[in-house]
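[1] everything below, folded, please.
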Amino acid sequence: MLLSDTPRGLNWLGNFDVAERESAALLLDSIELVGQDALQIGLSGLIESLADSLPNPIALVPVRELAPGQRYFQHGRDAPARLLLPQSFPGSEAIVAAMLNGVRRAAGVKQPFVEAPSLKNMRGARCRTILLVDDFSGSGGRIKTFYRGFKAHPTLRSWLSYQRIEYHVACYAATPLAFRNLQRTFGEEHVHVHTMCPTIGTRKWDEDQIQRIKRLCTTYASTAIQTSPLGYGDTGGLLAFSHSAPNNLPVILWQMFRAGHPGWAPFFLDKGIPDDVRALFSLTDRDRQRASAVRQLQQPRLSLIDWSQLRSQDTQDMMLVLAAIARRPRDRHLVAQLTGLSLPAVRRAADLCTTFKLIDRSFHLTDRGRAELQHAKKITLPGDDFLLNGSDEPYYPRQLRAGR
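    You can find the predicted model right below:
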C-alpha cells in the first residue's frame, strides 16, 4: 500500500490545495520505510562482511550524540566512556548497540571482534580496526563530531600515529552528501554503506516536478521551525525508520503544526512514528516498495506486471535494475536510490544481468536486455483491459531457461 492511500496519508494530503495534492502524494509515496528487521539484517550483514576484509580484531562502536568539543573517554589510562548528554535519552545508538552485541555473540569461537570497545579491552585484544557504526547519516556531521571526540584520548591518538589502528565507518543508509563528506574525512575505502538514502535531488523526476515539490515544501513549512524547508542541511532526504523519522526529511512531513495556519494534520509526529503507520514498516512489504520504485522509474507499464510470475527474488530485482539502468544512471549507488534495493542486492542483480549479457561492462542495456525488459512488461495482471499482449506463461529471463 502506498503511503498516500492510508487514512493518515489522506488526512495529510488534505493540508494542501487540491491542485498541489498530486505533488504532495508523489513526495509522500517516495519515502523509503525501513523496519526493525530490515535494519538489523542489513546492518548486521554489512558488519559481518567487513569482518572478513578489515584487520582484526575489530572494535564495534555505536555512534551517539556528543556536544561540540566533548571527549568520548574521560582522562586516564583506562578511562571509562562518558555518559549521555544532560537531559538526553538514548536514541538510535541504543538500538545499534543491541544489534552489535548480537553480532559479537553470533561470531562464535573465531571471534573477530573486541568484547566491548573500552580502552582496556581494545588494548588487551590488540585492536586493529575501530568501526564506527550508525543507522543513518544525512550530512555526515554527527559521525564526524563523534569521531573527533572519540579519537581525542591520548592512547587512541598514539595508536593512530603509530598506524596500529585504522578507523572505518559502517552505516545502514547514508545520503550522497553524507557519503562524500565521510569519504573526505575517513578515506574512500573506509566508508561502508548498506543502502543509499534517496533524496529529492536523486529522484529521477523531471525538472517541473522537482520545482513543484520544492515549492510545496517551502510554502507549507512552518516558519516557527528553525530548519531548512527541505530538512536539516537542506538535504531533502526520503527515508524513515520504524524507530525514528530523521530531521533531514522535508519539514512538512514531520512538523506538528504550521504557524499561523491552525488545523495542520501531521504525517510523522516530529521524529516519532505514529502507531497507525508502524505496520507499514514491514520487511515483507515488498509490494509497496516496488510500487514506489516503479513510480520513481517512470515506468507505468511495469506497474501492470504480475510480479508473482517472476519466479524468484533475484529475477524481480533484475527487472527493477534493468528498468533503472534504462534511465542511464552513473553508478550502482544511483541504481540503489532509484530502485530502493540495498547495494548488495543491486550488485548481485547487476552481476547476474552482466553474466546473462543483459547489460554490458559499461552499465548499459544490451539489445538482449532491452528485449527482456519489454518481454517482462507483457506479463500483465489477470483481468487488466489494456492493449498489451498478456501471457499465462510464468516469466523467467530467457537466458536462464533450459535449452530446448
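[2] rest of the way, CA atoms for contacts and neighbours
    OK.
[3] need the contact list for residue 376.
    When contacts are counted by C-alpha atoms under 8 Å, 6 or more residues apart in numbering, residue 376 touches 305, 319, 395.
[4] ok, residue 8 next?
    The neighbours of residue 8, taking C-alpha under 8 Å, 6+ apart as the test, are 267, 276-277.
[5] of the residues you listed, which is the most crowded?
    Neighbour counts for the contacts of residue 8, by other C-alpha atoms under 10 Å, peak at residue 267, which reaches 23 neighbours.
[6] picking that back up, in strands only, show me the contacts of residue 8.
    Nothing among the contacts of residue 8 maps onto strands, per DSSP state E.
[7] residue 173 falls within a strand, correct?
    Yes - according to DSSP: H, G, I helix; E, B strand; the rest coil, residue 173 belongs to a strand.
[8] still on that earlier bit, quick one: which of the contacts of residue 376 sit in strands?
    Per DSSP E, strands hold no members of the contacts of residue 376.
[9] can you list the contacts of residue 8 in JSON lines and add distance to residue 259?
    Listed next are these as JSON lines, based on distance: C-alpha to C-alpha, whole Å:
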{"residue": "267", "distance to residue 259": "16"}
{"residue": "276", "distance to residue 259": "25"}
{"residue": "277", "distance to residue 259": "25"}
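[10] any chance you could map the strands in this structure?
    Counting by DSSP E, the strands of the chain are 32-34, 58-62, 129-137, 166-174, 191-196, 239-241.
[11] got the contact list for residue 254?
    Taking C-alpha under 8 Å, 6+ apart, we find residue 254 in contact with 245, 247, 266-271.
[12] and of those residues, the nearest to residue 66?
    residue 247 (17.3 Å; C-alpha to C-alpha).
[13] if I read this right, that closest one contacts residue 272, doesn't it?
    No - the pair residue 247 / residue 272 is not scored as a contact, 10.4 Å apart, by C-alpha atoms under 8 Å.
[14] more crowded one of the two?
    Neighbour count, other C-alpha under 10 Å: between residue 247 and residue 272, residue 247 has more, with 23 against 16.
[15] want to try JSON lines for the strands of the chain, with distance to residue 52 and mean neighbour count as columns?
    Listed next are these as JSON lines, based on distance: least, C-alpha to C-alpha, whole Å; neighbours: other C-alpha atoms under 10 Å:
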{"stretch": "strand 32-34", "distance to residue 52": "26", "mean neighbour count": "21"}
{"stretch": "strand 58-62", "distance to residue 52": "11", "mean neighbour count": "24"}
{"stretch": "strand 129-137", "distance to residue 52": "12", "mean neighbour count": "23"}
{"stretch": "strand 166-174", "distance to residue 52": "14", "mean neighbour count": "24"}
{"stretch": "strand 191-196", "distance to residue 52": "14", "mean neighbour count": "24"}
{"stretch": "strand 239-241", "distance to residue 52": "28", "mean neighbour count": "24"}
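[16] could you also give me the structure for this second sequence? I'd like to compare it with the first:
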Amino acid sequence: MTRNIAFMKSEATLAWIGQFDPTDQPLVIEMLQKMLLVSRNGFVERLIKLIRSKNGGHPVGLYAERELRSHGGRPNRLFKQSDRKPFRAAGAGPRPIDPFRAYDADVGSEGIVAQAVSELCRRFPKVYFNHPGPDQIRKNKIRRFVLVTDFIGSGDRVRKYLDAAWRVASVRSWWSARATVGMSFEVIAYSATPQGQSYVEAHPTKPDVSLVAPCPTIANIFSREKKYALQNLCAQYSPAARHLPSTGYGWVGALIAFAHGAPNNVPLIFFKKSPTWIPLFPERVTSDVRDHFTDEPETGEQLRERLKAMRQSRLSQSGLLASVDPQIRNLVMVLAALSRPPRTRQSVALQSGLTLSEVDSVLAKAIGYGWIDGRNRLTDRGQAELRRMRVDQFNLSGLPHETEDDYCPQQLRVPVSLSR
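    Next up is the predicted model:
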C-alpha cells in the first residue's frame, strides 16, 4: 500500500521499523500505513468546522477537556456551590489550562484545544462562551454544555470531566429541564475509538458525541488473523513491564497520532523506551515526524490501494479515480465501501479515508439519486451504477448540478419511493 508515504519514508520511521525482525516488518509497515496522522492545521480547521456545524441557535458554553484534580476517588466539582441547601452553584467557570500537578507545568493537548475554543469565542462572542461559570450561564441563558477534546481513547478522562459537572446540583437541575429551558450536554472530538465513544455516551448526562473522523484501531481495521498477530507483536516487543497493557492504556490499540502528540492509547512500542528500544514518538512527542503529517488529497494510486483492500480490484482500475473532482472520487469510494457490510458511516469513513462529514454528504447525495436505501444498502440502481464505474461507462454528466449552497441533511431517512 502507499498511504502515509512521506511519513513512511522519513528517517525516524525507517530507523524505528529497523528494530523489528525482518519477518515482522511487513506487518509493522501495514500498521503504520493504516495510521491516522493529523497535521496541526488540519486538526484546528476541522475541529472548528465541526463545532460551527453544530450551532443549534442557542448560546453555547465551550469547555476544553483536561485532567482534573480528584479527592476520595471522585473529581472535584467543576463549579463552586453553596454548602447548604439548595446548593446553588455560583462564580466563575474552570480554567481552560491548569496543570494537574503543582510541580509539573507540562501542558498537553488541552493547550491547542483551548486555543481553538478561545478563537471561536472571540470571533462569535454572542454565540460561544469560553468556559462559562454558573453566573455567566444564567446571565446569557446558555443551553448547551459542549466539551471539546482531541481524542477519546478509553473515555476515562472525558467521563471524569462530565462527572465533575454532574456533581454540581445546579447542573443536574439544568439538565433535567433540557427539553425546554435547561441544558444539554455534547462532546466534540477530532476522533474516538468505538469503545471510548460508547463509554462516554453511557454517561448520566447522555451527551451527544460528534467526531471529525473515527479512529482506526488494531481491532477494527485488521482481519481477525492480523489483529491477533499484531497484539502478539506488541506484547513481544513491548519495552515496558509485562503487567502494563502492551497495546496502550485500556488495551485500546489506537492507531492515531497528532502533530501535537500521540495519545497514551497507542501501543507502547510507539512511545515507551528501554535500553534496547527507541520509540517512534518518545514520551508521546511526534516532533521528529510531524512535518510528514499531510492534508494533501490522496493520489489516484493511493485510492486504488484502498479499493483493493475493499476487494474492489476491478473498480481500482477505473479511470474515475483520475477525476479532478473530489466529489466524484468520494462517490466512488463510498459506493465501493457500501457494497459489503458493515455499512455504518464509521466503517465507510475508515475504509475510504474520508471524514464523517464527507461521508454524510455523499450518503445524502446517493439517497437523492436513489442509489442506496435508508440502511445504506445499494439499491438495484446503485448496483448498476457501480457496475458502470467498473467498466468506465459511468456518465458524470447525468448527475444533477450541485453548488456549495445546496442543502445537505444531517439526518437521513428512507425516501418514500424506496421504502415501499
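[17] tell me the buried residues within the contacts of residue 376 of structure 1.
    305, 319, 395 (16 or more other C-alpha atoms under 10 Å).
[18] these in helices, which ones?
    Of these, the ones assigned to helices by DSSP state H are residue 319.
[19] tell me the counterpart of residue 367 of structure 2 in structure 1.
    Aligned by TM-score structural alignment, residue 367 of structure 2 pairs with residue 354 of structure 1.
[20] and for residue 257 of structure 2?
    By TM-score structural alignment, residue 257 of structure 2 lines up with residue 240 in structure 1.
[21] contacts only, for that match.
    31-34, 246.
[22] okay if I get the residues you listed as a markdown table plus distance to residue 374 of structure 1?
    As requested, the contacts of residue 240 of structure 1 are exported to a markdown table (distance: C-alpha to C-alpha, whole Å):
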| residue | distance to residue 374 of structure 1 |
| --- | --- |
| 31 | 28 |
| 32 | 27 |
| 33 | 29 |
| 34 | 31 |
| 246 | 38 |
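[23] distance check, residue 144 of structure 1 against residue 133 of structure 1.
    Distance of residue 144 of structure 1 to residue 133 of structure 1, given as C-alpha to C-alpha, to the nearest Å: 12 Å.
[24] likewise for residue 289 of structure 1?
    Taken as C-alpha to C-alpha, the span from residue 289 of structure 1 to residue 133 of structure 1 is 26 Å.
[25] got it, and residue 371 of structure 1?
    Computed with C-alpha to C-alpha, the distance linking residue 371 of structure 1 and residue 133 of structure 1 is 42 Å.
[26] the closest residue to residue 337 of structure 2 other than its chain neighbours: what's it in contact with?
    Counting by C-alpha to C-alpha, 6 or more residues apart in numbering, residue 348 is the residue found nearest to residue 337 of structure 2 once chain neighbours are left out, at 5.6 Å. For residue 348 of structure 2, the contacting residues are 334, 337-338, 359, by C-alpha under 8 Å, 6+ apart.
[27] on that earlier part again, nearest to residue 232 of structure 1, of the buried ones among the contacts of residue 376 of structure 1?
    Distance to residue 232 of structure 1, by C-alpha to C-alpha, is smallest for residue 319 among these, at 34.2 Å.
[28] just give me the match in structure 2 for the closest one.
    By TM-score structural alignment, residue 319 of structure 1 lines up with residue 332.
[29] which parts of the stretch 51-200 of structure 1 are helices?
    92-106, 119-125, 141-150, 154-161, 176-186 (DSSP state H, counting those that start in this stretch).
[30] what residues sit buried inside the shortest one?
    By neighbour count with 16+ other C-alpha under 10 Å, helix 119-125 of structure 1 contains the buried residues 119, 122-123, 125.
[31] okay, it sits on what stretch of structure 2?
    Counting by TM-score structural alignment, helix 119-125 of structure 1 corresponds to 134-140 in structure 2.
[32] any idea how far the nearest residue to residue 283 of structure 2 once chain neighbours are set aside lies from residue 135 of structure 2?
    Leaving aside its chain neighbours, residue 283 of structure 2 sits nearest to residue 271 (5.4 Å; criterion: C-alpha to C-alpha, 6+ apart). Distance of residue 271 of structure 2 to residue 135 of structure 2, computed by C-alpha to C-alpha: 43 Å.
[33] before we move on, what about residue 57 of structure 2?
    Taking C-alpha to C-alpha as the measure, residue 57 of structure 2 and residue 135 of structure 2 are separated by 21 Å.
[34] on that earlier part again, looking at the contacts of residue 376 of structure 1, which one is closest to residue 170 of structure 1?
    Nearest to residue 170 of structure 1 among those: residue 319, at 28.4 Å, using C-alpha to C-alpha.
[35] how about that closest one, what does it touch?
    By C-alpha under 8 Å, 6+ apart, the residues touching residue 319 of structure 1 are 373, 376.
[36] one step back: counterpart of the residue nearest to residue 337 of structure 2 in structure 1?
    Under TM-score structural alignment, residue 348 of structure 2 pairs with residue 335 in structure 1.
[37] circling back to that earlier point, looking at the buried residues of helix 119-125 of structure 1, which one is closest to residue 108 of structure 1?
    Using C-alpha to C-alpha, residue 125 comes nearest to residue 108 of structure 1 of the buried residues of helix 119-125 of structure 1, at 16.3 Å.
[38] that closest one against residue 59, yeah?
    No - at 9.4 Å, residue 125 of structure 1 does not count as touching residue 59 under the criterion of C-alpha under 8 Å.
[39] what do these two both touch?
    Taking C-alpha under 8 Å, 6+ apart as the contact rule, residue 125 of structure 1 and residue 59 both touch residue 114.
[40] about what we covered before: identify whichever of the strands of structure 1 lies nearest to residue 101 of structure 1.
    strand 58-62 (8.9 Å).
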